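Participant: sequence-free structure coming up:
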């Protein structure tokens, strides 16, 4: 029941500005802790070892905090923490904002999509803006919604907090840059491991609520993605909506010639496709809620 209530609470209130403008969000606290670890321990000749030990300590800390919070009588704390660390409403709002902005002008769309992607947006055309928003929606449905639900269902608050601090660490230090290639190696690899099952579950959910394309196409293209996990929801979304995703894009002024996912799909994307994607996000959430209810009823 805790999982069901947390999902519903997140879908209803999301991330209220009045609250998080006064209090630090738990993800912000995690980020500050990881940033301090990066500044303190990312030095010397054994950076990979230090990064691995740092991640282990962060996970132990998160697990202990989750265990202690779970010991508090009642379910209110569990429900509130789960709702806070889920991102369904926030994801929908951010993705829909790109579609609404793109209807106003290309410049508004570029500024809106820059809030949710890390690639260069100044030279994007209309289809590239829409494509970026849809890719972000697919990937973050897995990372921000399905994975936290999965790990809460498997291991309660300790599982949820371990997943969130690992995912936050990956987003901060899990890059192959000169500074973080070694120190962030463990965070990137452990995040890949924790997302292994949720990413594929997300692909199944997307497949179920869309046109149910030939799953062989998804299975064939998903492993070609630069990420071992993000390719699954992205391929499912591309084929489910019969559109082309991924493809060339620019990071820090350097063009990356990535292949298209479902290259035979429609390339001329716009705000209407973002609207469709938002519908997919809600249908996936609804299906996940039904599965949670069935799990509660039977187990």
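Facilitator: Alright, I've got the coordinates. Quantities reported herein were computed from a predicted structural model and do not represent experimental measurements.
Participant: can we go C-alpha only for contacts and neighbour counts from here?
Facilitator: Fine.
Participant: For the stretch 101-250 of the chain, which segments count as strands?
Facilitator: Ranges of strands within the stretch 101-250 of the chain are 245-246, 249-251, based on DSSP state E, counting those that start in this stretch.
Participant: and the next helix or strand after the last one, what does it pack onto?
Facilitator: I take that to be strand 249-251. Sequence order places strand 254-256 as the next helix or strand after strand 249-251, per DSSP states H and E. When contacts are defined as 3 or more Cα pairs under 8 Å, 6 or more residues apart in numbering; DSSP states H and E, strand 254-256 sits against strand 249-251.
Participant: Now do the strand it packs on: everything it contacts.
Facilitator: Strand 249-251 is contacted from outside by 118-120, 255-258, using Cα atoms under 8 Å, 6 or more residues apart in numbering.
Participant: this is the comparison structure:
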């Protein structure tokens, strides 16, 4: 194979990731590209919804529904591992196979789309168009958005942006470097499953239990890395508070690490001076949730804009880290 692998040796994965990160920032926000990049994970979500409609019968006991949810995860994860392995094998056989592998990683990363969605939510809230904001923010979070007001929409956009940083960027890089394309496919496939059924709602608490717990395990290290990265990013963002980000990250770390849904939100809450989390709407009912941070619950459009800035700086810092890793390998 001609390309980074032959020219850069052990630094090849870092070169590939840096190329992917640059390409995502360059074209990832274009409307047509957004649709194209969303196809693989949208297919997994559609497949999960198909399984959900046929296997998740509320007349079944909790144990039976958990086993059926385990079956769904096992089937989709096995398919994802096989697909990733096949694509990696094909890439190794082609002269410029690294381009194939880079495109696969790019399709599964798609970090820029999350930033664009956060900005569009902010614009909708600013225009007092909460209906559009609810539709825009829905793919970023794992709870019902139909009743969210402007403040809740702003909080949801911030929480979704933090989760996107952890899952789409840090998690993608971590699992690709650790297990290559097969491991990355498994990681992102289960994330897509969990987005559909990994919710503590009456319908999905049992059926989505395995997917949600697996998602938390797979995201534990990425979430631990997201906090310090956001603290560092806060140093470069006007009106962000790095000291408060550190304080809330440490507090959140002690209270929630290893628990359901931990994504390093404490650092983001502290940096912006807002409170995230709280009760979540599911199936026309609110499920209690702990507030993260001691700031304002009434998050504003300005807070969303600063959150976008924070995540963008974090992306740049990761790119810088990849470049430094490449230089270190080249010496």
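Facilitator: Everything's here; your move. Predicted model, so just to flag it, every value in this text is computed and none were measured.
Participant: overall similarity of the pair, as a TM-score.
Facilitator: The TM-score (TM-score structural alignment, normalised by the length of the first structure) is 0.86; 295 aligned residues with a Cα RMSD of 2.8 Å.
Participant: Now, of the contacts of strand 249-251 of the first structure, which are buried?
Facilitator: When the contacts of strand 249-251 of the first structure are checked for burial by 16 or more other Cα atoms under 10 Å, the buried set is 119-120.
Participant: returning to what we had before: from the strands of the stretch 101-250 of the first structure, which stretch is densest packed?
Facilitator: Among the strands of the stretch 101-250 of the first structure, strand 245-246 has the highest mean neighbour count (mean count of other Cα atoms under 10 Å), at a mean of 24.
Participant: Might you report the residue contacts of the equivalent of residue 240 of the first structure over in the second structure?
Facilitator: Using TM-score structural alignment, the equivalent of residue 240 of the first structure in the second structure is residue 271. Residues in contact with residue 271 of the second structure (Cα under 8 Å, 6+ apart) are 231, 234, 240-245.
Participant: one more time with 7 Å, if that's ok
Facilitator: 234, 240-242, 244-245 (Cα atoms under 7 Å, 6 or more residues apart in numbering).
Participant: Of those residues, which are still contacts in the first structure?
Facilitator: Of these, the ones still in contact in the first structure (both residues aligned by TM-score structural alignment, their matches' Cα atoms under 7 Å) are 234, 241-242.
Participant: For those, pick the one with the most neighbours.
Facilitator: In terms of neighbour count, residue 234 stands highest of those at 30 neighbours, by other Cα atoms under 10 Å.
Participant: any idea how far it lies from residue 89 of the second structure?
Facilitator: Distance, residue 234 of the second structure to residue 89 of the second structure, by Cα to Cα, to the nearest Å: 41 Å.
Participant: same thing with residue 319 of the second structure?
Facilitator: 27 Å.
Participant: Which residue ranges of the first structure form helices?
Facilitator: 2-13, 17-20, 26-41, 47-70, 76-85, 88-104, 106-113, 126-141, 147-173, 185-194, 196-209, 215-221, 231-240, 271-298 (DSSP state H).
Participant: for those, which one sits closest to residue 247 of the first structure?
Facilitator: Within those, the stretch nearest residue 247 of the first structure is helix 126-141; the backing value is 9.4 Å (Cα to Cα).
Participant: In terms of secondary structure, what does that closest one contact?
Facilitator: Counting contacts by 3 or more Cα pairs under 7 Å, 6 or more residues apart in numbering; DSSP states H and E, helix 126-141 of the first structure is packed against helix 88-104, helix 106-113, helix 231-240, helix 271-298.
Participant: now, of the ones you listed, which is deepest in the fold?
Facilitator: helix 231-240 (a mean of 30).
Participant: mean deviation (superposed) between that one and the second structure, please.
Facilitator: Superposing on the second structure and averaging over aligned pairs (mean Cα distance after the TM-score superposition for the first structure), helix 231-240 of the first structure comes out at 1.7 Å.
Participant: got the angle for that helix vs helix 126-141?
Facilitator: If you take axes from the mean of the first three to the mean of the last three Cα atoms, to 10 degrees, helix 231-240 of the first structure sits at 130 degrees to helix 126-141.
Participant: Name the nearest residue to residue 13 of the first structure, sequence neighbours excluded.
Facilitator: Among residues not flanking residue 13 of the first structure along the chain, residue 89 sits closest, at 7.3 Å (Cα to Cα, 6 or more residues apart in numbering).
Participant: That neighbour maps to what in the second structure?
Facilitator: Checking TM-score structural alignment: residue 89 of the first structure goes with residue 112.
Participant: how about that match, what does it touch?
Facilitator: Neighbours of residue 112 of the second structure in contact, by Cα under 7 Å, 6+ apart: 24-25, 28-29.
Participant: How about residue 113 of the first structure?
Facilitator: 98, 129, 133.
Participant: Could you do residue 1 of the first structure as well?
Facilitator: Residue 1 of the first structure touches residue 296, counting by Cα under 7 Å, 6+ apart.
Participant: Could you do residue 246 of the second structure as well?
Facilitator: If you count contacts by Cα under 7 Å, 6+ apart, then residue 246 of the second structure has 231, 267 around it.
Participant: Next one: it relative to residue 314 of the second structure, how far apart?
Facilitator: 15 Å.
Participant: just residue 33 of the second structure next, same as before
Facilitator: 23 Å.
Participant: what's the answer for residue 39 of the second structure, then?
Facilitator: 26 Å.
Participant: now swap in residue 304 of the second structure and tell me
Facilitator: Using Cα to Cα, we find residue 304 of the second structure at a distance of 15 Å from residue 314 of the second structure.
Participant: what's the answer for residue 295 of the second structure, then?
Facilitator: The gap separating residue 295 of the second structure from residue 314 of the second structure is 22 Å, by Cα to Cα.
Participant: try residue 25 of the second structure
Facilitator: 13 Å.
Participant: picking that back up, in a markdown table, list the helices and strands packed on helix 126-141 of the first structure along with distance to residue 186 of the first structure.
Facilitator: Converted to a markdown table, those look like this (distance: least, Cα to Cα, whole Å):
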| stretch | distance to residue 186 of the first structure |
| --- | --- |
| helix 88-104 | 27 |
| helix 106-113 | 29 |
| helix 231-240 | 21 |
| helix 271-298 | 30 |
